[in-house]
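[1] I'll drop the sequence and a predicted model, then ask my questions.
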Amino acid sequence: MSRRNLLRGAAAGAGAIALPSLLAACGGGPGGDGKTITMGSNSSDPVPKKAFADAFAAYAKQSKDGRKVKVNTVDHNTFQENINRYLQGKPDDVLMWFAGYRMQFFAKKGLLHDISDNWESYQGFSPALKAQSTGEDGKQYLTPYYYYPWAVFHRKSVFQQHGYQAPKTLDEYIALARQMQKDKLVPIAFCDKDGWPAMGTFDYINMRSNGYEFHKNLMAGKEAWTDKRVKEVFDTWRSILPYCQPGANGRTWQEAATSLQKKQAGMAVFGLPHPGAQFPKDEQADIDFFPFPVINPEHGQDAVEAPIDGFLLAKKSKNLKNAKTMESAKDLLKWLATGKAEDIYLASDPNNIAVSDEADLSKYTPLQKKAVELVSGAKQISQFLDRDTRPDFSSTVMIPAIQTFINKPKDVDGLVNSIERQKKTIFAAED
């Protein structure tokens, strides 16, 4: 299977959020020593944290000039919420971040270094990946590293025990949820304390109901949130909520994934890394998924959420003013763009999928291979609600709006009117 075809046709995505010394650079002295590259990391969970440590150690080992990476790890949500002031303050040289609009937003603000010269030597990346890494000015700013599709996850053993079949339509999905209730399971593990997990459910209901183009235009501020199509999304979601874990706004994604792992819940809408991070190694093979079910046959299961993560160079890094440090940072990115670098990472974190054609897919787990098939069969690829829209709209409007809906799902008219009023103000303002 060609990885060049895997992400072909993916649409540019987005979303970011907005702090200072908390994410301050950890380089030593003005300009650094030319060989130490500081890395701002949002990979605070144990599995990806170790995988990145392995990759960075491998880079240092193969470096002929004694180059090394010094990592500054910050809690994932804190990193996201403070990224704007971080980039405008004293950022690290390189930082982990997201493709599409989330990258473009900061590139447009002049907070990222252009790495188009690096891209001239990159091999194994599809045109779609390059598009996801390109700013509005046509220059490249991101080195992509991996992606992970979202789907409905479950345990094989639970489905086998009860004779459950993966549903293909919304009616079948709800019928399965009812049966799980009868079998004393929480049908759908559900969480939104972190502010973003429930966005995946909204996106899938919207894309299954109204199609990818409507999703893209809604996120871009080109469609009204008071449109009847949006109201129908919330109405559909409301019909599913009785089968979801109550108290979602007080539950982290880790807690929701653990309830799936403990066989307390039957299903969960997650990204590939989330259940994997909470399952012990000897239970990993029991994880399975099915695509989010069909709602409108016109759109079927055409669209798949598959966010892409990678690396950026911070324009305001004091160390990158040193030409040698800049050379070292770009050298690190060139190495991270290789299939070998992705193989080293994925050996410790099999919960993601490599973006490079050069990566070794033969070592993939059955779950990873299934994830590749899911994305390769998609007609459209989205980047997730908070990546496909303006960061300020995502953080200040959509996070509280969805949490409000979860608590009070009946007042859809009031909800969409509030979102639309705020949207008009935000999208009318200059970035």
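    Looks like it came in fine. Numbering: from 1, shown residues only.

[2] Please make it C-alpha for all contacts and neighbour counts, starting now.
    Noted.

[3] Quickly note the distance from the residue nearest the centre of the chain to Q383.
    Among the residues of the chain, the one closest to the centroid is P307, at 4.1 Å (C-alpha atoms, centre = their mean). Distance, P307 to Q383, using C-alpha to C-alpha, to the nearest Å: 4 Å.

[4] The residue nearest to the centre of the chain is in contact with Y147, isn't it?
    Yes. Counting by C-alpha atoms under 8 Å, P307 touches Y147, with 5.5 Å between them.

[5] hang on, the earlier thing: if I pick the residue nearest to the centre of the chain, what's in contact with it?
    98-99, 147-149, 382-384 (C-alpha atoms under 8 Å, 6 or more residues apart in numbering).

[6] Repeat that for I353.
    Contacts of I353 by C-alpha under 8 Å, 6+ apart are 146-148, 346, 368, 371-372.

[7] In addition, the following structure is provided for comparison:
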Amino acid sequence: MSRRNVLRGVAAGAGAVTLPALLTACGDGPGGNKNEVTMGSNSSDAVPKKAFQDAFDAYKKKTGKTVKVHTTEHNEFQQNITRYLRATPDDVFMWFAGYRMQYFAEKGLLVDISDVWKGFSGFSQALKDQSTHDGKQYFVPYYYYPWAVFHRKSLFAKQGYEQAKNWDEFIALAKKMHKDGIPVAFCDKDGWPAMGTFDYINMRLNGYDFHKGLMAGEEAWTDTKVKKVFDLWRELMPYYQKGALGRTWEEAGQGLQKRRTGMAVFGMPHPGQQFPADERDDIDFFAFPEIDPAHGQDAVEAPIDGFLIAKKARNVDAGKDLLEWLGTPGAEEVYLAGDPNNVAVNDKADTAKYSALQKKSAELVSGAKQISQFLDRDTRPDFAQTVMIKALQDFIDDPQDVDGLVNRIERQKKDIFAQAAG
């Protein structure tokens, strides 16, 4: 779930380094073992890894069928996903909704599971849309998590900080933290965390439709609207932690937990996984501040994670059986009992045991007029990986040369999208 996180080199394809764990042959030959389904997992962090195992154990108890999990470190899984799907993948694998799913469906690397979807209930049309390509369903959503500005309640109370509602208040809060010797948490060693801040400034300044057009290659990165995004972002730079390009998201989350930093633009699991259970009630957030009143805080980044069946799966029938169960409210409830850092997508799931943070997260997303999936999920993976990771890291390293930055992005964007169209 670290994007969230998340995916250097996805487009490297055949040039990527092959991970043995990813490319292990699965099943017992053609058709596989009907009582066993293999799962390619990118959930390498302790909390979600255990929660997924709880869910798979519940499936075995219910059906007698085993889920054999092959877990790979999150970023490494993303780096090798294209080669993985073209080689000998697991039957089912964890991935992302929206464009990230559609890209592989378009490449013919996924199994159509429209028949599985006919038995589902509790999923909104918006969720179905995020799981669909060319009129067919390929994805089973499992949970989502919003991005916002996270902080510790106790630190805000101690320091007298107030949650910011607009950009001016946000900058003023960052300045006050800086004066108190408490920087704003920031990291981008993993190549994806900074994308969340870019997306939010862009959507708050230019609106959701412009975000979608920019991600689709339809808007120019040299547009003054994009330059203004970077100009505004530069206002925050003096108040960030130093050394962002050498800091992982886990380290940034730990800094927030240890009160070394004051706030962070993150997805809900990122601080959540770094806080001990007895401290999670101290986590709070506020929606990314308003910049232009015309767009307010209408859009919320809320990536959806779930499951797909690889086209080269050896045991498609067993994979579909597992997905039928994973699409039920009960399957989500088992998972969320072990991982309170996400929110159920099925509206029939029991929310009675939700923490205050989960309830607030659900309210934030349900009240949104638009929901985005995150930069590297809303655009072509090759563009996100080969262009935007480096571009944003270049900006963090040298935030002054915006003209040169957007010119480079636009030039590379034209090449990539032209090749795709051709």
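    Done, it's in. The shown structure was predicted, so the numbers you read here are calculated from the model rather than taken from an experiment.

[8] Just give the TM-score of the two.
    Scored by TM-score structural alignment, normalised by the length of structure 2, the superposition of the two chains gives a TM-score of 0.95; 408 aligned residues with a C-alpha RMSD of 1.3 Å.

[9] re the thing from before, so which of the contacts of P307 of structure 1 belong to helices?
    Among these, none falls in helices (DSSP state H).

[10] between those, which is closest to G138 of structure 1?
    Among these, A99 lies closest to G138 of structure 1 (C-alpha to C-alpha), at 14.2 Å.

[11] Which position in structure 2 pairs with the closest one?
    In structure 2, the residue paired with A99 of structure 1 is A97, using TM-score structural alignment.

[12] can you give me the helices for the stretch 151-300 of structure 2?
    Remark: helices assigned in the stretch 151-300 of structure 2 by DSSP state H, counting those that start in this stretch are 153-159, 167-179, 193-206, 208-215, 224-236, 249-257, 269-272.

[13] residues of the second one that come out buried?
    Just to be clear, that refers to helix 167-179 of structure 2. By 16 or more other C-alpha atoms under 10 Å, the buried positions in helix 167-179 of structure 2 come out as 167, 170, 173-178.

[14] Same check on the fifth one?
    For helix 224-236 of structure 2, a neighbour-count test (16+ other C-alpha under 10 Å) marks 225-230, 232-234 as buried.

[15] aligned partner of the residue nearest to the centre of structure 1 in structure 2?
    Match for P307 of structure 1 (TM-score structural alignment): P303.

[16] Touching, G9 of structure 2 and A16? I think so.
    Yes. With contact defined as C-alpha under 8 Å, G9 of structure 2 reaches A16; the gap is 7.2 Å.

[17] Comparing the two, which residue is more hemmed in?
    G9 (23 against 16; other C-alpha atoms under 10 Å).

[18] Kindly provide the distance from that one to D134 of structure 2.
    G9 of structure 2 is 26 Å from D134 of structure 2, by C-alpha to C-alpha.

[19] And whichever residue in structure 1 pairs up with G181 of structure 2, how close does it get to Y243 of structure 1?
    Counting by TM-score structural alignment, G181 of structure 2 lines up with K184 in structure 1. According to C-alpha to C-alpha, K184 of structure 1 stands 12 Å off from Y243 of structure 1.

[20] more crowded one of those two?
    Between K184 of structure 1 and Y243, counted using other C-alpha under 10 Å, the more crowded position is Y243 (20 against 11).

[21] OK, contacts around that one?
    Contacts of Y243 of structure 1 (C-alpha under 8 Å, 6+ apart): 177-178, 181, 186-188.

[22] and if you look at A302 of structure 2?
    Shown in contact with A302 of structure 2 (C-alpha under 8 Å, 6+ apart): 144-147, 365, 371-374.
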